[in-house]
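[1] Fold the stuff below for me.
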Amino acid sequence: MTAHPAPTADSPLLKTEVADGIATLTLARPQSRNSLSEAMMAALTGALADIAGNTAVRAVVLAAEGPVFSAGHDLKELQGHRDDADRGRAYFEDVLKRCSTLMTALVRLPQPVIAAVEGMATAAGCQLVASCDLAVAGAQARFCTPGVNIGLFCHTPMVALSRNVSRKHAMEMLLLGAWVEAEDALRMGLVNRVVEKGSAVAAATALAHRIAEKSQVPVKLGKAAFHAQIEMGLDEAYAYASRVMTENMLARDAEEGMSAVLAKRAPSWEDR
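    Okay, here's the model as predicted:
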């Protein structure tokens, strides 16, 4: 088993930068294909927890170093527990629980998250992209849920994937385990736009800045409501959305925004 150098203060697993209201999280273990090892998942989950309570952060960009955005779970870690007394059952359950916690943290984060994908995003790495609110892909980015090719259906990536693309597109990816090119990912709805190779981070950051210019009241209410209502039946969803929109209308910034429209002036946001 090949050992990868342990992360240090000078070479962290995850790099975090905050500037102009945008937090950029960069997976920084290209030598391990930015796999979602236990340590990487812990680093990402911790960073998201810190960002959630930081009102200075208005949007998040999730990027990666190297030619692979993320190769998904660290197979060496998983295989290393095959000799456990339970053949790895307890470990597998724990790892998948940690992964689910990370993915739901992205969905439940108050701030919108934009994936900036260059290179390959496979298995749980593809799940990571699908769990973000928006995604920008470099022209040579590729996506895959290849578990079926090694006897392991991508069950947990399926959850995020099936909530982003149509059922038949999701099933095609899951059953074939074949590569999906950037333009096809755009057509399927897995990503929002495709840009020149090497410019995904810049394009994602530009989107983040556009979001950051808005009042954070509707952005945060809207993100939470979107993910809540999409799991509901039609009548329940309309009732829920009406309640949330009423609260939004009572916010100071909604009153200011409507007044600004009527007065034909630019609004002044206070994020309340």
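[2] From here on, just use CA atoms for contacts and neighbour counts.
    Will do.
[3] thought L186 was touching V180?
    No: in this structure, L186 is not within contact of V180 by C-alpha atoms under 8 Å, at 9.8 Å.
[4] so where do the strands sit in the stretch 51-200 of the chain?
    Under the criterion DSSP state E, counting those that start in this stretch, the stretch 51-200 of the chain contains strands at 59-64, 68-70, 113-117, 120-122, 134-138, 142-144, 180-181, 193-195.
[5] Out of these, which is closest to R98?
    strand 68-70 (16.4 Å; C-alpha to C-alpha).
[6] Off-centre distance for that closest one?
    Relative to its parent chain, strand 68-70 has a centroid offset of 13 Å by C-alpha atoms, centre = their mean, to the nearest Å.
[7] So which bits of that strand are buried?
    Neighbour counts over strand 68-70 (16 or more other C-alpha atoms under 10 Å) mark V68, F69, S70 as buried.
[8] So which residue is smack in the middle of the protein?
    The centre of the chain sits closest to C132, judged by C-alpha atoms, centre = their mean, with a distance of 2.5 Å.
[9] What distance do you get for it to R89?
    From C132 across to R89, the span is 29 Å (C-alpha to C-alpha, to the nearest Å).
[10] What of T156?
    Note on T156: its distance to R89, by C-alpha to C-alpha, is 16 Å.
[11] Show me which of those two is the more surrounded one.
    Neighbour count, other C-alpha atoms under 10 Å: between T156 and R89, T156 has more, with 15 against 12.
[12] gap between the two ends of stretch 190-205?
    End-to-end for stretch 190-205, by C-alpha to C-alpha: 18 Å.
[13] Next, count neighbours for M171.
    Residues near M171, counting by other C-alpha under 10 Å: 15.
[14] Report the contact partners of L78.
    Neighbour list for L78: G88, Y91, F92 [criterion: C-alpha atoms under 8 Å, 6 or more residues apart in numbering].
[15] same thing with Q127?
    The neighbours of Q127, taking C-alpha under 8 Å, 6+ apart as the test, are M103, T156, P157, M158, A160, L161.
[16] Now do K220 against V107, distance only.
    Relative to V107, and taking C-alpha to C-alpha, K220 is found at 12 Å.
[17] what residues does the helix ranked longest in the chain touch?
    In the chain, taking DSSP state H as the definition, the longest helix is helix 89-108. If you take C-alpha under 8 Å, 6+ apart as the criterion, helix 89-108 is touched by 38, 41-42, 44-45, 48-49, 78, 81, 113, 127-128, 131-133, 156, 224, 227.
[18] Let's see this one next, to set against the first:
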Amino acid sequence: MTDVQERTPAGVSAATAGTVYEHVRLTREGTVATVTMARPQRRNALSEAHLRELLAAVHEVSTSDARVLVLAAEGPVFSAGHDFADVGGRDVTGVRDLLLLCTSVMQALQAAPQVTIARVHALATAAGCQLAASCDLAVAGLSAGFCLPGGKGGWFCHTPAVPVARAVGRKRLMEMALTGDVVPAATAAEWGLVNAAVPDDELDAAVADLAARVSRGGAASTAHGKAVLYAQLDRPERDAYAIAVEAMAAASQTAAATEGRAAFLEKRPPVWPA
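    Model prediction:
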């Protein structure tokens, strides 16, 4: 059975753990923790300090009893990508270190036992688009747009292309990366980059509805299911089935699976184990 990170006891909130952040805000409402990028004056550009705080906040939520992690932003854009003021003075080793830190943030969003949902308003550019694509799910306001502009800006979006490719496929990735054009939210939904594009004034409600729907099952079952889905994605079908069969067989013996089967057979709502 795939390892799942341990959680804090019920009732312990990630938002009350005492960590003070400068570039992000961590809040909690019920079982939903929200990490909000709060550098509007820099268009939420991803400096090293910002990335380190994002990583710390995601890890803080990961070790809490929250069921959902929402990644949001304040200000005129969702994120303008890497902070060029932070990149410009670095040599190749320094830039590599920054990109590895950014990669750690993306991988932490996928490794979190919570379901991660990007709440995207306005523009998500380069590494900002990468953030949205790295979350398990994404909802965008109709005013939002997504782009990988590096090809026309002199610094190709190699790392942002990794999760975007896995969301939209080869030809659409090539179009985004080679043209640098902004993909409107409605088109992003058609392409699979986001799950839904909704009117801006309905964005919060749509995110809340999705968060409620992905929280229906037991926490441990959801965390394990998410981990296995990522383990088998992009593998050859034979390998994917080998991973999935073993994981599903092992999961059949868990308390959550036993309760789910019993509730179905007894025609009653399930009572999920803590």
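[19] From the contacts of Q127 of the first structure, keep the buried residues only.
    With burial judged by 16+ other C-alpha under 10 Å, the buried subset of the contacts of Q127 of the first structure is M103, P157, M158, A160, L161.
[20] What about the residues you listed, which are in helices?
    M103, P157, M158, A160, L161.
[21] Once you drop chain neighbours, what's closest to the aligned partner of F156 of the second structure in the first structure?
    Structural alignment (TM-score structural alignment) places F156 of the second structure against F153 in the first structure. Distance criterion C-alpha to C-alpha, 6 or more residues apart in numbering; nearest residue to F153 of the first structure, sequence neighbours excluded, is G147 at 4.8 Å.
[22] thought that neighbour was touching M158?
    No: judged on C-alpha under 8 Å, G147 of the first structure makes no contact with M158 at a distance of 10.6 Å.
[23] Need the residues touching each of these two.
    Common neighbours of G147 of the first structure and M158 (C-alpha under 8 Å, 6+ apart) are L174.
[24] OK, contacts around F153 of the first structure?
    Counted by C-alpha under 8 Å, 6+ apart, F153 of the first structure has contacts P146, G147, L174, L175.
[25] at 10 Å instead, please
    A123, T145, P146, G147, L174, L175, G177 (C-alpha atoms under 10 Å, 6 or more residues apart in numbering).
[26] How many neighbouring residues does the aligned residue in the second structure for A241 of the first structure have?
    Applying TM-score structural alignment, one finds that A241 of the first structure aligns to A244 in the second structure. By the criterion of other C-alpha under 10 Å, A244 of the second structure has 17 neighbours.
[27] Give the full set of residues in contact with A244 of the second structure.
    G225, V228, L229, A231, Q232, R238, A250.
[28] I'd like the distance between the second one and V105 of the second structure.
    Right, the one you point to is V228 of the second structure. In this view, V228 of the second structure and V105 of the second structure are 20 Å apart by C-alpha to C-alpha.
[29] between those two, which one's more packed in?
    Set V228 of the second structure next to V105 and count neighbours by other C-alpha under 10 Å: V105 wins out with 23 against 19.
[30] Could you pull out the helices in the first structure for me?
    Using DSSP H, helices in the first structure cover 38-52, 75-79, 89-108, 124-131, 155-161, 167-176, 182-188, 200-212, 216-229, 234-249, 252-263.
[31] What's A251 of the first structure aligned with over in the second structure?
    Per TM-score structural alignment, A251 of the first structure is aligned with T254.
[32] S221 is in contact with that match, correct?
    Yes: taking contacts as C-alpha atoms under 10 Å, T254 of the second structure lies within contact range of S221: 8.4 Å.
[33] Return the set of buried residues in stretch 170-181 of the second structure.
    Using 16+ other C-alpha under 10 Å as the test for burial, stretch 170-181 of the second structure gives L173, M176, A177, L178, G180.
[34] Next: stretch 239-247 of the first structure.
    By 16+ other C-alpha under 10 Å, the buried positions in stretch 239-247 of the first structure come out as A241, V244, M245.
[35] so what's the last one up against?
    Right, the one you point to is M245 of the first structure. Going by C-alpha under 10 Å, 6+ apart, M245 of the first structure touches P218, L221, G222, A225, A239, A251.
[36] Next one: it relative to V107 of the first structure, how far apart?
    Using C-alpha to C-alpha, M245 of the first structure is found at 20 Å from V107 of the first structure.
[37] and what of the first one?
    Per C-alpha to C-alpha, A241 of the first structure is found 18 Å from V107 of the first structure.
[38] Could you do K264 of the first structure as well?
    Counting by C-alpha to C-alpha, the gap from K264 of the first structure to V107 of the first structure is 35 Å.
[39] more crowded one of these two?
    Legend: neighbour count by other C-alpha under 10 Å for K264 of the first structure and V107, higher for V107 (19 against 9).
[40] Counterpart of that one over in the second structure?
    In the second structure, the residue matched to V107 of the first structure (TM-score structural alignment) is Q110.
[41] show me what contacts the aligned partner of E270 of the first structure in the second structure?
    Taking TM-score structural alignment, the alignment pairs E270 of the first structure with P273 from the second structure. Contact analysis of P273 of the second structure by C-alpha under 10 Å, 6+ apart lists G218, A219, A220, S221, T254, A255, A256, A257, E259.
[42] Pull the contacting residues for the second one.
    Meaning A219 of the second structure. Contact analysis of A219 of the second structure by C-alpha under 10 Å, 6+ apart lists 7, 65-68, 113-115, 225, 256, 272-274.
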